[in-house]
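Participant: quick one: sequence plus predicted model below, questions after.
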Amino acid sequence: MSRRCELTGKGPMVGNNVSHANNKTKRRFLPNLNDVTLQSEALGRGVKLRISASALRTVDHRGGLDAFLARAKDEDLSPKALKIKREIEAARSTAEA
């Protein structure tokens, strides 16, 4: 399982541990990933995703999963999230027609 947020594409970063004596050793900064189930109003069901805590706050701020995916760039989304975005767009287009 990759350490990458499925909604924002946020992944590991590289930096240094710096000791009191100013010795530097490489380290990794991992994103705070959580397994969550987000509800989609357009699909009428829950969707399981592995997203970062900051992405979860952003989803709440934008008004839910459907609103977040409508504004999200396709290149940032995982293949699973991209498939969900297409399903939501299809459900909304059939509901309007």
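Facilitator: Perfect, thanks for sending it. Numbers count the residues shown, from 1 in each chain.
Participant: from here on, contacts and neighbour counts on C-alpha atoms
Facilitator: OK.
Participant: the strands in this structure, which residues?
Facilitator: 13-18, 24-29, 33-40, 45-52 (DSSP state E).
Participant: report the distance from the first one to the chain centre.
Facilitator: Here the centre of mass of C-alpha atoms in strand 13-18, compared against the chain's by C-alpha atoms, centre = their mean, to the nearest Å, lies 24 Å away.
Participant: what residues sit buried inside that strand?
Facilitator: The neighbour-count criterion (16 or more other C-alpha atoms under 10 Å) identifies no buried residues in strand 13-18.
Participant: quick one: it to strand 24-29, angle?
Facilitator: Using axes from the mean of the first three to the mean of the last three C-alpha atoms, to 10 degrees, the inter-axis angle of strand 13-18 relative to strand 24-29 is 140 degrees.
Participant: take a look at this one as well, against the first:
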Amino acid sequence: MARRCELTGKGPMSGNNVSHAKNRTRRRFLPNLNDVSLMSEALGRTFKLKISAAALRSVDHRGGFDAFLAKAKDEELSASALKIKKDIAKAQAAA
């Protein structure tokens, strides 16, 4: 999944470049994606994900990676993030 946040689903948007003479040409606005390693406390290991800077702030705001995934909607998550979410739910149910 290229150019798409694995946690929020944020992807490229389209718009216009507007010159001084008001000539309009199409352009793309790409999300600010970063490769990060996030630690899951329930599983005790880290996961490498490609997420947006806004998603990284949201993870911190919600109290960590596990809490963010617990509240996240399944349709926004990538396949790998959805698998991590289910593994965390199993680990928390067993504990």
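Facilitator: On my side now, so go ahead. Please read all numbers here as calculations on a predicted model, not as lab measurements.
Participant: so which of the strands of structure 1 comes closest to residue 91 of structure 1?
Facilitator: strand 33-40 (10.8 Å; C-alpha to C-alpha).
Participant: which positions in the closest one come out as buried?
Facilitator: Within strand 33-40 of structure 1, the residues that qualify as buried are 33, 38, 40, counting by 16+ other C-alpha under 10 Å.
Participant: can you get me a residue count around residue 12 of structure 1?
Facilitator: For residue 12 of structure 1, the neighbour count with other C-alpha atoms under 10 Å is 13.
Participant: hang on, it packs against residue 2?
Facilitator: No: the criterion here is C-alpha atoms under 8 Å, and residue 12 of structure 1 misses it with residue 2 at 9.8 Å.
Participant: rebuild the strands of structure 1 as a markdown table, extending it with distance to residue 95 of structure 1.
Facilitator: Converted to a markdown table, the strands of structure 1 look like this (distance: least, C-alpha to C-alpha, whole Å):
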| stretch | distance to residue 95 of structure 1 |
| --- | --- |
| strand 13-18 | 42 |
| strand 24-29 | 43 |
| strand 33-40 | 14 |
| strand 45-52 | 16 |
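Participant: quick one: closest of those to residue 87 of structure 1.
Facilitator: Using C-alpha to C-alpha, the nearest of the strands of structure 1 to residue 87 of structure 1 is strand 33-40, at 10.4 Å.
Participant: please enumerate the helices of structure 2.
Facilitator: Secondary structure of structure 2 (DSSP state H): helices at 53-61, 65-71, 79-94.
Participant: before we move on, the earlier item: for residue 62 of structure 1, find the nearest of the strands of structure 1.
Facilitator: Of all those, strand 33-40 sits nearest to residue 62 of structure 1, with 13.2 Å by C-alpha to C-alpha.
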